[in-house]
Structures are given as C-alpha cells and as structure tokens.
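> Prediction below, plus the sequence it came from.
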Amino acid sequence: MSDVVVARSLDEAREALASQPDATVLAGGTDLMVEINRGLRRPRHVVGVAQVPDLRRWSVADNRVVVGAGVTYTEMMTTALADAAPALAQAARTVGSPPIRNAGTLGGNLGTASPAGDTLPVLAALNAEIVVVGPDGERRMGLNDFVVGVKRTSLRPGELIVAAELDRPRGRQEFLKIGPRNAMVISMAGLALVADHDARTVRCALGAVAAGIPRAREAEAWVAERIDWENGASVDDAVADEFGSRVAAAASPIDDHRSTAAYRRHAVAVLATRALKRAFAPGGNRDA
C-alpha cells in the first residue's frame, strides 16, 4: 500500500519530496493511473500536487507566457492562454476526452516525457524554459535538456516541475498531428510550427517521430530565407512542399504497432507543408 501525502502548498510539496526523494508525483493521474491499473507501476510513496495553488497559476506578458505545471488542458483551451499560446490550445484540444482534459496537466505531460506527448512539440517550438525546484533550489533548462530519452527526464531526486516559460512571438502558431482517428488517439506523428515575424524566423518541432522532441533546424533556416517578409510574409507552394521534405529529414521514426517509420516520415512532410501554408496564409500575423 502506498504512503500518500496530499500537498496543499508548494512548500508542503517540497518538504514531502525532500523527506521521500523517490516519491512519485501525482497531478491529474491520467498517465500514472493507467500504468498502475496495468500493473506497470507500484509506487511506494506518492505526493499529490493537484491542490497546490502555485502550480495552477499562469500569466501572460508582451513577450512571455508562464504556464504552471498544474494548469490543465481545459484551461489551456478556454482561458486567455488560448490567445497567448494558440498552438498550446490546439494541442490541448487533441488530448483525450473532456474528463481527461479536465484532469491532465502540462506538468504531467512533461513528467511522462513521451515523444508522443502533444504539448511537447509546442513547448520546443516556443523555446520553453522548464522550471523545477528541489533540495538544491531552482533549476531552469530547455526542453531538450529536460527530456533526455523516451519517458526519461533529467529530474533529480526530490525535484518538482513548477512551470514552463514560453516565448510569445508575433506570428501565427500551428499544431497538427495524425492518428488512426480524429479524437482520443495517441499521436503517430505530430508537429508544431511557430512564425516569428520580428526575428524573421520559423521554428518547427516534431513529436512521436524520434526518441526526443527534435527541432527541424536545417529546414527552419532554409525556409526563413525564402519567405517574402517584406511584402506580406508569403510562401509559394513549391517552397512549402520542399520545406515539408526537409522537415521530414529531421525525423528518425521507428516501426511499431501504431505505424511504420515510412508512414510517419511521409506524415511529417505533409503536416509541415500544411502548417507552413496556414502560418503564412493572408491575415495570419498576430499584432505585436
């Protein structure tokens, strides 16, 4: 039987984890309870953080968005967060059913660290800085330093995910994914694309097609030089198609029970082409 501590403040959560550094952190439980019910996990110590107000907070500034680890998918979709980080809202809409979206959290998606986690490509494309606290104080790191493998993070014993801090660039954001049906499905391939009109750059991150969450940096640099930033920031079909092919080259997919590697690579190319066209469609700019 597990020893369960229900923290009601960030200090209580930190104290509980300091006394039991190997404890499992429980937020919405949408991933953890599946593993427990299947007999894959039997945590001896659990620290519940769903009632910690500090983790449920979020804020929006001109160029930065801070999302607490306890913010749910529903909140990402239905609050002003949806305007400040539209790709995050798009990703949240694809997660499970309404009960899952009401319970599941950003911190839970980060902590699970699955390559198919829907919010993770968005965080990568928005240059997220992950904030954690633990016995040695606060640490901040980029997503690639936080997610170090399939369902593996760089969290140290006793550390807790507190928030993700995201860029808020001026430009359209897109999240797209593909699965065997339109809803309540684990991604076979996913992609987030962010246009930054001030920096004149495009950022593109991939999900479910590698061990981590890669950025298609060569494709990003290539396409940024071919966008007509001066005259409405437009792209033609040939550029969009080539961009898709270059993004697909950044993927390293595998064959598994959900898809073949070849299909995943093809899907990434299609998603990238589609996302770029949407991001630079007429009227796609966000006001500064």
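Now that the structure is in, tell me what you want to look at.

> okay, CA-based contacts and neighbour counts for the rest of this
OK.

> need the longest helix for this protein.
In the chain, assigned by DSSP state H, the helix with the most residues is helix 261-279.

> Could you name the helices and strands sitting against it?
strand 173-178, strand 189-196, helix 237-248 (3 or more CA pairs under 8 Å, 6 or more residues apart in numbering; DSSP states H and E).

> can you list contacts of that helix?
With CA atoms under 8 Å, 6 or more residues apart in numbering as the contact definition, helix 261-279 has outside contacts at 171-178, 188-195, 206, 209, 235, 237, 240-249, 251-255, 284.

> tell me which residues of that helix are tucked away?
Buried residues in helix 261-279, counted by 16 or more other CA atoms under 10 Å: 261, 264-265, 267-279.

> Can you give me the neighbour number for the nearest residue to T153 once chain neighbours are set aside?
Here the nearest residue to T153 in space, its sequence neighbours aside, is V147; by CA to CA, 6 or more residues apart in numbering that works out to 4.5 Å. Residue crowding around V147 was assessed by other CA atoms under 10 Å; the count is 24.

> residue ranges of the strands in the stretch 101-250 of the chain, please?
Remark: strands assigned in the stretch 101-250 of the chain by DSSP state E, counting those that start in this stretch are 129-134, 137-142, 147-149, 152-153, 160-167, 173-178, 189-196, 201-207.

> Tabulate these (JSON lines), appending distance to V65.
Listed next are the strands of the stretch 101-250 of the chain as JSON lines, based on distance: least, CA to CA, whole Å:
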{"stretch": "strand 129-134", "distance to V65": "11"}
{"stretch": "strand 137-142", "distance to V65": "15"}
{"stretch": "strand 147-149", "distance to V65": "20"}
{"stretch": "strand 152-153", "distance to V65": "23"}
{"stretch": "strand 160-167", "distance to V65": "5"}
{"stretch": "strand 173-178", "distance to V65": "14"}
{"stretch": "strand 189-196", "distance to V65": "14"}
{"stretch": "strand 201-207", "distance to V65": "17"}
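
> Might you report the residue contacts of F280?
F280 is in contact with R172, A233, S234, V235, counting by CA under 8 Å, 6+ apart.

> er, A189 actually
Shown in contact with A189 (CA under 8 Å, 6+ apart): A116, K177, I178, G179, L206, G207, A208, V209, R264, A267, V268.

> switch to 10 Å and redo it
115-116, 118, 176-179, 206-210, 251, 253, 259, 263-268, 271 (CA atoms under 10 Å, 6 or more residues apart in numbering).

> Next up, a structure to set beside the first:
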Amino acid sequence: MDFLRPDTLAEALALKAEHPDAVPIAGGTDVMVELNFDHRRPAALLDLTRVAELRQWSERAGVVRLGSGVPYARVIDELGGALPGLAAASRTVGSPQIRNRGTVGGNLGAASPAGDAHPVLLTVDAVVEAVSARGTRLIPATEFYLGVKRNALEPDELIAAVLIPRARGPQQFCKVGTRNAMVIAVCSFAIALHPAAARVAAAIGSAAPTPRRASAAEEFLSGELTAADQWRSPRPLPEPVRRRFGELVAEAASPIDDVRGTAAYRGHALAVLARRALGWAWQDYQDHRDRWGGSV
C-alpha cells in the first residue's frame, strides 16, 4: 500500500488525479477501523493532515465555509452559535479523542447512513464543495448521498469544504445508541426551523440506505404552523400535531433489522425522537421569537 502525504491542496489534487483509487484520510476514525479489521485494503492512502487549507473555516455573507479537515471539537467550540444543529450532532460523536480527530469532511466521504452529521446537513441546505485538478463543483447535500457508503464524488475529487448557512432559526439533533460514547447511531433525527421562509426541515439517519429528508413530515408541520399563524404568534403545539409529525417522520424511513436494532424499533424510536426534537426546537422559538424573527 502506497502512502501519499501532500503538503498543499494543489499537491493533494495532483496526487488524487494520478491515483484516483487512493483513499483520503484525515482523522482516520473510519478508514483506520476498516483497515484494522481488514475490511478494506486500498492501493494507496492519501493523507490530508498536512494540508492547512482544509483545516480552516470562514464566514461570508451569512454562509460558513467549513473546511473538510476541521474536527468536530472545533465545530463545538467555535461554531456552536452559527451552526447549532451541527454542533449538537458533533457533541454526540464518539469520545473526546474521536471528536478531536474526526471531521465532517470524513463523515461525508464515508457516506455511511449512520453518519451523525448527515441529517443536520440535509436540514440546513448545506452544499458540498468538491475540488479536483479540473476545478470546483458544488453539490447540494440532498444530491450527495447515492447509496450505502456511496457519494457523488468523482474518482479524482476531494471534499474541500462544506458551505452551511448561518442558523436563522432553532436547530436540534438527537439520536439513539447502545451507549453514550464510541457508538454508532441506531437511528438519528435532525430538525431545523426556517421562520423567514415559514418552513420546517427534517431528516433521518441510520434508518434507510442513505440519510434522507422526511418530506411529508416537513410539509405537514409547515402547513400546520402557517395555518395557525404560529410563525407570527408562537404558542404551544397541540399534541395531535406533534404526534402526527412523529408518525410521518417514522414513515419516511426504510429501516432494517441488524445487530444494533430491529426495523420496528427504529421506526418507533424515530417517532419519539422527532416529537422530542420538535418540542425542544419549538420551545426555543417561543422563548426567543425576537432573536429568530419570523415570516412576514
């Protein structure tokens, strides 16, 4: 196995063009596990840890450009206010050691249905910035996941960054796992309220071949909130609305039975997670209506 170690992004792209089968590695929290258990034996590893351009983030015109090499720990410490949903998901990733090494870019590259960052990225209209020696390509998160551990990158492309709008409304993430640390989600759920657009976004993880939006649940809740003038004058949500939202979230899933849980359990858990996360997000909106604004 060849070990390629560029110092700059330009060098990394040149090496990726020359070795399209090379597997990128940054934190190594996914790749090294596969290597250690002999589940994967690539021809080459492309080590990106020296590429400083990938370990930076910036904000411009209300959009955070999060470098693919920024670890979860920095997302939590530095971007909790701008990206609360992603920060919440980052807090649930593994242990402190994993959060210091693992990256959102690596999560995207692995494209596991259970990746913690994925549901959040779907709810906040994130865009993946893919780069190659040929140029830059922007891929909406909704078009990035193609199947189990399959993404939309071309063989010569790397993930340079993720473009994420600064939060303009409450965001929440929660998941069910077999323990608190070093755990793969049995299922996960993210919600983002977009008051200026009178819109709700919701997504599920670890309950289908890919992370996916819960479109019917989004449309239902957005319609209920608009019809009741809740965006202008937020009040406690009726229990039947919360319950129906949870049911529709569960219906968006295509779960399977595996060693971590049954399909039936995943469906039940998603409905519970959706109701709870909605309750937290809506309480935030009620309590801080002036901060978040609302539709006009």
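Looks like it came in fine. From a predicted model like this one, the values you see are computed outputs, not experimental measurements.

> quick one on the thing from earlier: of the contacts of F280 of the first structure - the most surrounded one?
Using other CA under 10 Å as the neighbour test, the contacts of F280 of the first structure are led by R172, with 24 neighbours.

> I figured that residue was touching A233, is that so?
No. With contact defined as CA atoms under 10 Å, R172 of the first structure does not reach A233; the gap is 11.2 Å.

> Identify the contacts common to these two.
Contact criterion CA under 10 Å, 6+ apart; residues bridging R172 of the first structure and A233 by contacting each: A195, H197, A279, F280, A281, G283, G284, N285.

> I'd like to know which of the residues you listed are buried.
Among these, those classed as buried by 16+ other CA under 10 Å are A195, H197, A279, F280, G284, N285.

> Look up how far R289 of the second structure lies from the counterpart of the second one in the second structure.
Structural alignment (TM-score structural alignment) places H197 of the first structure against P195 in the second structure. Relative to R289 of the second structure, P195 of the second structure is positioned 9 Å away (criterion: CA to CA, to the nearest Å).

> overlap in contacts of those two?
Joint contacts of P195 of the second structure and R289 (CA under 10 Å, 6+ apart) are G169, P170, W231, R232.

> Toward the C-terminus from the helix or strand D77 of the second structure falls within, list the very next helix or strand.
Under the criterion of DSSP states H and E, D77 of the second structure resides in helix 72-79. Counting by DSSP H and E, the element after helix 72-79 of the second structure in chain order, helix or strand, is helix 84-91.

> Which other helices and strands does that following helix contact?
If contacts are counted by 3 or more CA pairs under 10 Å, 6 or more residues apart in numbering; DSSP states H and E, helix 84-91 of the second structure sits against helix 72-79, helix 117-123, strand 171-176, strand 187-194.

> Which among the contacts of helix 261-279 of the first structure count as buried?
Counted by 16+ other CA under 10 Å, the contacts of helix 261-279 of the first structure give 171-178, 188-195, 206, 209, 235, 240-249, 251-254, 284 as buried.

> what's R170 of the first structure in contact with, if anything?
62-63, 194-200, 285-288.

> And the equivalent of it over in the second structure, how close does it get to L193 of the second structure?
Taking TM-score structural alignment, R170 of the first structure has R168 as its aligned residue in the second structure. Using CA to CA, we find R168 of the second structure at a distance of 8 Å from L193 of the second structure.

> separation between D31 of the first structure and L110 of the first structure?
11 Å.

> higher neighbour count, those two?
Comparing D31 of the first structure with L110 by other CA under 10 Å, the one with more neighbours is L110, at 25 against 16.

> The more buried one is in contact with D145, isn't it?
No. With contact defined as CA under 10 Å, L110 of the first structure does not count as touching D145 (12.0 Å).

> got any residues that touch both of these two?
By CA under 10 Å, 6+ apart, the residues touching both L110 of the first structure and D145 are I130, T153.

> Confirm for me that S132 of the second structure is in contact with A14.
Yes. Contact status for S132 of the second structure versus A14: in contact at 8.0 Å, counting by CA under 10 Å.

> anything in contact with each of those two?
D156.

> Please say which of those two ends up with more neighbours.
Between S132 of the second structure and A14, S132 has the larger neighbour count (other CA under 10 Å), namely 23 against 16.

> counterpart of that one in the first structure?
Looks like S132 of the second structure aligns to G134 there (TM-score structural alignment).

> got a list of what that match touches?
Counted by CA under 10 Å, 6+ apart, G134 of the first structure has contacts 13-15, 17-18, 21, 155-161.

> ok, so of those, who is nearest I100 of the first structure?
I100 of the first structure has its nearest neighbour among the contacts of G134 of the first structure in I161, at 20.0 Å by CA to CA.

> Nearest residue to the counterpart of the closest one in the second structure in space, please, no chain neighbours.
Matched by TM-score structural alignment, I161 of the first structure corresponds to I159 in the second structure. In space, I159 of the second structure comes closest to A130 once its chain neighbours are excluded; the distance is 4.6 Å by CA to CA, 6+ apart.

> I figured the one you found hits R137, correct?
Yes. In this structure, A130 of the second structure is within contact of R137 by CA under 10 Å, at 5.1 Å.

> quick one: which of those two has more around it?
Between A130 of the second structure and R137, counting by other CA under 10 Å, A130 is the more crowded of the two (20 against 14).

> would JSON lines of the shared contacts of R172 and A233 of the first structure with distance to P214 of the first structure be doable?
Shown next, in JSON lines, are those (distance: CA to CA, whole Å):
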{"residue": "A195", "distance to P214 of the first structure": "17"}
{"residue": "H197", "distance to P214 of the first structure": "22"}
{"residue": "A279", "distance to P214 of the first structure": "20"}
{"residue": "F280", "distance to P214 of the first structure": "22"}
{"residue": "A281", "distance to P214 of the first structure": "25"}
{"residue": "G283", "distance to P214 of the first structure": "29"}
{"residue": "G284", "distance to P214 of the first structure": "25"}
{"residue": "N285", "distance to P214 of the first structure": "25"}
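
> any idea how far A114 of the second structure lies from A185 of the second structure?
Counting by CA to CA, the gap from A114 of the second structure to A185 of the second structure is 6 Å.

> can you check A196 of the second structure too?
32 Å.

> who's more crowded, these two?
Neighbours per residue, other CA under 10 Å: of A196 of the second structure and A185, the larger number sits with A185, 23 against 14.
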